[in-house]
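J.: My questions are about this predicted structure, shown below with the sequence.
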Amino acid sequence: MKAARSIFALLLVLCLSLPALAAAPQWSIDPPHCQVIFTIKHVFAPVMGQFHKFDGKIFFSPEDLAASKVELTIQVDSIDTGVAARDKHLKTADFFDAARYPVIRFVSDSFTKQGKDHIVVKGRLTMKDVTRPEQIVFTYLGAKTNPMNPKQMVTGFQGEFSLDRLNYHVGSGKFYEQGVVGNKVKLYIHLELVRPK
């Protein structure tokens, strides 16, 4: 019995003396330095737009990708293609139906390193009444002390991926069949994140 207690005590001391695993810290989106941009074809010419309002919860450590996670929420009503009439049409039931489905949401399932500075984030994208698996390949740009605030750390990412808008019921396919609006959308996500040191 004494031997068992001694072994237990030794194991406890060893566990307490081990350095704690570094949990992935939480980062905040720095809105003036982040963008969610998209391009889609109109007949021949690509049209570019962006969503101005989005936020999220982001936990990230390059040393602990298993504990890293992200939940990004985009406000559909903030869509901006530079043409007010087109933006108004995109918000109707012909496309996003922003009154019924005001947000687009991405929730990660896993982070995986790919090559030297790429990270593949797999997760679930919800748009309108559809949730589908998607993956975004991000270029990790590094982390350092914020030059504008020495009490902060700053980190950066550039990501891109493509999707078929019809898979998410963004449009009935009528305009695609007419050759007016393409079905393939390319998205670019630029993130600059900050946290206290």
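T.: Nice, thanks for sending it over.

J.: switch to C-alpha atoms for all contacts and neighbour counts from now on
T.: Will do.

J.: Ala66 touches Ser110, doesn't it?
T.: Yes. In this structure, Ala66 is within contact of Ser110 by CA atoms under 8 Å, at 6.9 Å.

J.: Skipping adjacent residues, who's closest to His33 in space?
T.: Glu192 (5.8 Å; CA to CA, 6 or more residues apart in numbering).

J.: Gly142 belongs to a helix?
T.: No. Going by DSSP: H, G, I helix; E, B strand; the rest coil, the assignment for Gly142 is strand, not a helix.

J.: one more structure, for comparison:
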Amino acid sequence: MFKKATYITLAAFLFTAFAAFTTIDREATSWQVDKAHSTIKFTINHFFTPVTGTFDDVDATINFDPENLAESSLDVSIPIESVNTRNERRDNHLKSEDFFNTSEWPNMEFVSSSIEQTGENQFVARGELTIRDVTREFDLPFELLGVMDHPMQENTRVAGIVANAELMRNDFGVGVGDWAATAVVGNKVDIELQLELNASN
């Protein structure tokens, strides 16, 4: 009876230890965006010609492990004041009430609810995108370009991801009054995120 009780106690201990280990192991890696080596680019037509711009700032909480997508998540916030189309007058117009109205809604934000793998190093983050006062379901496909130890920063890993998506600006109310029309400023916006990420080992 004593041996049986001992075996039961030992088994319970091992099960508890294993459960604790797997819980710790399930935590996805926390990554920080290296803003100096990252770009957020958008393209939209002006009449017939594609015009490109960037957002030069980004705040993000990224927890990502391709082996642990259940615990992975993306929370990306872009300050619209950082818009840069290489034309100050146009930038100020984009920030005005005609378009983004940054005095009321200073940021656009994407928050994932799940991340799925769609191919080799190919993933899609499904969640909600909020621009101005409009929130819509949104899919953000992205590619993991690679992960390695940082050769110039001890105990640091570096990773790269590229995401491409498109949206319709009128779906989010970006462009009101005469600017809701799409003859001059197109409706479709192509978005590309090129993000370099760092994580501590």
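T.: Noted; the coordinates are in hand. If you're wondering where the values come from, they're calculated on a predicted model, not measured in any experiment.

J.: Got a TM-score for the two of them?
T.: Once superposed, the chains reach a TM-score of 0.93 (TM-score structural alignment, normalised by the length of the first structure), with 197 aligned residues with a CA RMSD of 1.9 Å.

J.: rewinding a little: matching residues in the second structure for the helix or strand where the residue nearest to His33 of the first structure lies?
T.: Taking DSSP states H and E as the definition, one finds Glu192 of the first structure inside strand 181-196. Under TM-score structural alignment, strand 181-196 of the first structure corresponds to residues 185-200 of the second structure.

J.: Relative to the second structure, what is the average displacement of stretch 131-143 of the first structure?
T.: Compared with the second structure after fitting, stretch 131-143 of the first structure has a mean deviation of 0.7 Å; criterion: mean CA distance after the TM-score superposition for the first structure.

J.: What segments of the second structure are strands?
T.: Using DSSP state E, the strands of the second structure run over 30-33, 39-46, 49-55, 59-63, 73-79, 83-84, 107-119, 122-131, 134-149, 156-168, 188-200.

J.: With distance to Ile24 of the second structure as extra columns, can I get these in CSV?
T.: Listed next are these as CSV, based on distance: least, CA to CA, whole Å:
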stretch, distance to Ile24 of the second structure
strand 30-33, 14
strand 39-46, 33
strand 49-55, 36
strand 59-63, 14
strand 73-79, 17
strand 83-84, 40
strand 107-119, 20
strand 122-131, 23
strand 134-149, 21
strand 156-168, 19
strand 188-200, 16
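
J.: who wins for proximity to Trp179 of the second structure among the ones you listed?
T.: For these, proximity to Trp179 of the second structure was assessed by CA to CA; strand 39-46 is nearest, at 11.9 Å.

J.: which strands and helices sit next to that closest one?
T.: Contact partners of strand 39-46 of the second structure among helices and strands, from 3 or more CA pairs under 8 Å, 6 or more residues apart in numbering; DSSP states H and E: strand 49-55, strand 188-200.

J.: Ile8 of the second structure: which of those is closest?
T.: Using CA to CA, these put strand 188-200 closest to Ile8 of the second structure, at 39.7 Å.

J.: what angle sits between the closest one and strand 39-46?
T.: Relative orientation of strand 188-200 of the second structure versus strand 39-46 (axes from the mean of the first three to the mean of the last three CA atoms, to 10 degrees): 180 degrees.
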